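Colleague: Here is the input, now give the coordinates:
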Amino acid sequence: MRIYLLIAAIAGGVTWLVTPLIRHVAIHIGAVGEVRARDVHTIPTPRMGGLGMLIGFAFAMIYSSRIAFTTGLFENNNQEWVILAGAVLICLLGMADDLWDLDWMLKMAGQLLISVFVAWGGLQIISLPLGSLITASPSISVTITAILIVASINAVNFVDGLDGLAAGIVAIGGVAFAAYSYIIARNSPSYASMATLIDVAMVGICIGFILHNWHPAKLFMGDSGSMLLGYLITCASIVMTGRLDPASIHASVYLLVFMPILLPILVLFLPVLDMCLAIVRRLSHGQSPMHPDRMHLHHRMLRIGHTVQGAVLILWGWAALIAVGSIMTLFFKVHYVLIGFVIAVVLLTVATMYPYLKRRLPEIAAENQSYASARRRARHSFDESGDGKKRRP
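Modeller: Below you'll find the model as predicted:
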């Protein structure tokens, strides 16, 4: 465990140190996000922060390949280097978008090509939990892997709208993944796990970047960062659950936690929900699925009345509830987890709606008082009208 904490610290420290340099580079080359109608920030801010996170991640991976505890993960196995190569490519694609605002179809095509490259390089979902674990054909494995990577990349990209939001959500998911993959690795002769290694390094770069990205942000991660984080968290989940041994584990027992397609959705529940709502909303209005608007979850939080920091913290809370709740059954009985889940849902719901209720309840009380006064006046007028009729000869 201490080795993993060291790796996370190294990844976070390197990211924190190089990010100011990346900020100056972004300003120099013109990677500065102009204020658009859908944006929350009010002044032009440099982006391309994903390059700093990539450097932190790459440094952590190279360092891990040189220490005794994890060096065995890199021997006779090119999967780790394929993942790193894919991270470089996806970050470069994001940097191109940060600089030139690529067309969404071109960007999607690039994401798909990189995902296929990584899948052909060895990162694949081999076993599918359909009642019992079955081995998928190479073409099906590549297809499912590529679709899952592209979906996760865009889910994180969609939710990246407030300072620190995307990095925090991915960090929370990374912690949940790391805890679970570490538990799985403890059943093996060596505690070393590539999934845990990727997770802790990813958590480290998220924390290192948030220190520069907290509101008001000095630098945005841009597409180079959001796409990188979506890619890494999916790679970790595939490494952890994509190669289960059908002979050693029966999927019906661990279906909810082993399913490779379900795990990223649980951890990235808010980004996936936001992405699905946006696609449905835009298609229903006859727009492109990538057409920008101000109807994302974080926009709605601000419209309710939350500050930027408050909205981010509450959305982090919802992300933690889903991500951590998905692995709590490993440590506690299910009914205890459900009780805690319900309590947390109630508390988060109150926190989410508090600004609206704080503003709306006095308005409702004033409206009720005005309505009651109007009724009293009407009744008084009616009574006077009735008394007058009785006094007529």
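
Colleague: When you work out contacts or count neighbours from here on, use the C-alpha atoms and nothing else.
Modeller: Will do.

Colleague: Of all the residues in the helix or strand containing residue 282, which ones are buried?
Modeller: Assigned by DSSP states H and E, residue 282 belongs to helix 269-284. Buried residues in helix 269-284, defined by neighbour count with 16 or more other C-alpha atoms under 10 Å: 269, 270, 271, 272, 273, 274, 275, 278, 279, 281, 282.

Colleague: From the chain's centroid, how far away is that helix?
Modeller: Here helix 269-284 shows a centroid-to-chain-centroid distance of 13 Å under the convention C-alpha atoms, centre = their mean, to the nearest Å.

Colleague: which is the next helix or strand following that helix?
Modeller: helix 297-304.

Colleague: Next, the angle helix 269-284 makes with the next helix or strand after that next one.
Modeller: Where DSSP H and E defines the elements, the next helix or strand beyond helix 297-304 is helix 308-325. Here the directions of helix 308-325 and helix 269-284 differ by 110 degrees (axes from the mean of the first three to the mean of the last three C-alpha atoms, to 10 degrees).

Colleague: Pull the distance from helix 308-325 to the chain's centre.
Modeller: 10 Å.

Colleague: and the nearest residue to residue 60 once chain neighbours are set aside, how far is that from residue 238?
Modeller: Closest residue in space to residue 60, ignoring its immediate chain neighbours: residue 11 at 5.2 Å, by C-alpha to C-alpha, 6 or more residues apart in numbering. Distance, residue 11 to residue 238, by C-alpha to C-alpha, to the nearest Å: 21 Å.

Colleague: Between the two, which has more neighbouring residues?
Modeller: Ranked by neighbour count (other C-alpha atoms under 10 Å), residue 11 and residue 238 place residue 11 first, with 30 against 24.

Colleague: returning to what we had before: so can I have JSON lines of the buried residues of helix 269-284 showing distance to residue 95?
Modeller: Listed next are those as JSON lines, based on distance: C-alpha to C-alpha, whole Å:
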{"residue": "269", "distance to residue 95": "26"}
{"residue": "270", "distance to residue 95": "25"}
{"residue": "271", "distance to residue 95": "21"}
{"residue": "272", "distance to residue 95": "23"}
{"residue": "273", "distance to residue 95": "26"}
{"residue": "274", "distance to residue 95": "23"}
{"residue": "275", "distance to residue 95": "22"}
{"residue": "278", "distance to residue 95": "24"}
{"residue": "279", "distance to residue 95": "24"}
{"residue": "281", "distance to residue 95": "28"}
{"residue": "282", "distance to residue 95": "26"}
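
Colleague: And this one, please, so the two structures can be compared:
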Amino acid sequence: MTAALALAAGVAGFLLTAGLMGPLRRLAVRWDLTDRSQSRHVRARPIAFLGGFAIVLGTLLPVLAVLGVSDRRVTAILVAAVAVAFLGLVDDVRPLPVATRLIAESLAAGLVVASGVQITFTGQWMDGPVTVMWIVVITNSFNLLDNMDGALGGVTVVTAVVLVGSALVGAQAPLAMLVFALACAALGFLTHNWAPARMHMGGSGSLFIGFVLTCSSIALVTGAGPDTICAGLLLPAFVAVVDTGVVLVSRLLAGRPLLIGGADHVSHRLRRAGIGARGVASALTVAAAVSGSLGLTVALGWASPLTVAAVAGSTAVILIGVMQGVDVYAPARPVSDLAQLTRRRW
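Modeller: Just a heads-up that it's a prediction; the model follows:
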């Protein structure tokens, strides 16, 4: 695989994803596949959510064109990620029970683990279940991060680009091709999703992105030492981990059900602090770029994995605590908007 071929595939993925947005938007409107019944986004009008389908194709087709099915791990990740994306699409159309989603996601994660992608903390059988659990949790954390125009798209682009660097440093060209294709597809989607968005990715896109990024991060540290594994897992998922931590802590402290949705994510809190939608998306993208770049310094051997992981973990805890000080439930929204916000299931 030459650099020119990979670049051409990435450009093709970008153009394919961006080009599919118009036809998919018209199809979604015709079939009434809009997010008007959801509360994932801050918006004034219903928007089609089939953008995830374009992200899947914009990632899948270039990788297959360049690699085929020659790499077992990349093939397993793609097959499982497509299955998870389909699950997300079904859930968008007809909401599934939480248990059904988690079981299906665990089976998909198990396929990836069977291909050799594992968190190798102990080298024993328990590494498999731990890996499955991490994939499912972080995949859904990325899914929950898709709650404002441009937020997850921006985070995906910078995270995937940094992972490309880590993969190349580790001489893992197939993984580099996979995350590069994802970065290009996410960038193509972002041209239609930056605020004010004309298209949303829906569960199919956010689950696909979360699954690919999480599995790729694990593949890059499989067989490494515990400190490198901790840094390699936390840094690419830093923004998603903080967001999920903020939500869980706030709901536990307030005695609210953990799986009943609400406008209590980091993005909503930043909006309450007076930052616009584009500013929030930009802030989250910059945070992902900084944390991902720290991961790249570890891959390059420029920084101690243990030190970087400790700093990142401490920063995450501090941010989760600080964010609790923003009262996202203060009465400032119209009643209709509040009703919409409380309908989210996660």
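
Colleague: Hmm, residue 180 and residue 323 of the first structure touching each other?
Modeller: No: the criterion here is C-alpha atoms under 8 Å, and residue 323 of the first structure misses it with residue 180 at 10.8 Å.

Colleague: Please identify which of those two sits among more neighbours.
Modeller: Taking neighbours as other C-alpha under 10 Å, residue 323 of the first structure and residue 180 compare with residue 323 leading, 26 against 20.

Colleague: residues contacting the aligned partner of that one in the second structure?
Modeller: Using TM-score structural alignment, the equivalent of residue 323 of the first structure in the second structure is residue 292. By C-alpha atoms under 8 Å, 6 or more residues apart in numbering, the contact list for residue 292 of the second structure reads 158, 159, 162, 163, 235, 236.

Colleague: From residue 161 of the second structure, how far out is the closest residue to residue 292 of the second structure other than its chain neighbours?
Modeller: Spatial nearest neighbour of residue 292 of the second structure, chain neighbours left out: residue 236 (5.1 Å); criterion: C-alpha to C-alpha, 6+ apart. For residue 236 of the second structure, the distance to residue 161 of the second structure equals 10 Å [C-alpha to C-alpha].

Colleague: and the gap between the counterpart of residue 282 of the second structure in the first structure and residue 351 of the first structure?
Modeller: Residue pairing (TM-score structural alignment): residue 282 of the second structure is matched to residue 313 of the first structure. Going from residue 313 of the first structure to residue 351 of the first structure by C-alpha to C-alpha gives 10 Å.

Colleague: now residue 204 of the first structure
Modeller: 28 Å.

Colleague: And residue 378 of the first structure, by the same measure?
Modeller: Taking C-alpha to C-alpha, one finds residue 378 of the first structure at 40 Å from residue 351 of the first structure.

Colleague: Mind checking which of the two has more residues around it?
Modeller: More crowded of residue 378 of the first structure and residue 351, by other C-alpha under 10 Å: residue 351, with 17 against 12.

Colleague: can you count the residues close to the residue nearest to the more buried one when sequence neighbours are not counted?
Modeller: Spatially, and ignoring its direct neighbours in sequence, residue 351 of the first structure is nearest to residue 314 (7.3 Å; C-alpha to C-alpha, 6+ apart). Applying other C-alpha under 10 Å, we find 18 residues neighbouring residue 314 of the first structure.

Colleague: residues near the aligned residue in the first structure for residue 83 of the second structure, how many?
Modeller: If you follow residue 83 of the second structure across to the first structure using TM-score structural alignment, you land on residue 89. By the criterion of other C-alpha under 10 Å, residue 89 of the first structure has 18 neighbours.

Colleague: before we move on, what about residue 318 of the second structure?
Modeller: So residue 318 of the second structure, with other C-alpha under 10 Å, has 12 neighbours.

Colleague: how close does it get to residue 56 of the second structure?
Modeller: Distance from residue 318 of the second structure to residue 56 of the second structure, by C-alpha to C-alpha: 35 Å.

Colleague: that older thread, out of the contacts of residue 292 of the second structure, give me the one that has the most neighbours.
Modeller: residue 236 (30 neighbours).

Colleague: Could you grab the helix/strand/coil label for residue 134 of the first structure?
Modeller: Following DSSP: H, G, I helix; E, B strand; the rest coil, residue 134 of the first structure is assigned to strand.

Colleague: Roughly how far does it sit from residue 8 of the first structure?
Modeller: 35 Å.

Colleague: Between the two, which has more neighbouring residues?
Modeller: Each of residue 134 of the first structure and residue 8 has its neighbours counted (other C-alpha under 10 Å); residue 8 has more, 26 against 15.

Colleague: Now do the same for that one: its match in the second structure.
Modeller: Looks like residue 8 of the first structure aligns to residue 10 there (TM-score structural alignment).

Colleague: same for the strand or helix carrying that match, what does it pack against?
Modeller: Secondary structure from DSSP H and E places residue 10 of the second structure in helix 3-30. For helix 3-30 of the second structure, the elements it packs on are helix 51-67, helix 173-193, judged by 3 or more C-alpha pairs under 8 Å, 6 or more residues apart in numbering; DSSP states H and E.

Colleague: for those helices, which one ends up most surrounded?
Modeller: Among these, helix 173-193 has the highest mean neighbour count (mean count of other C-alpha atoms under 10 Å), at a mean of 27.

Colleague: Onto which residues of the first structure does that one map?
Modeller: Using TM-score structural alignment, helix 173-193 of the second structure pairs with 193-213 in the first structure.

Colleague: sorry, back to before: so what's the match of residue 8 of the first structure up against?
Modeller: Per C-alpha under 8 Å, 6+ apart, neighbours of residue 10 of the second structure: 62, 180, 181, 184, 185.
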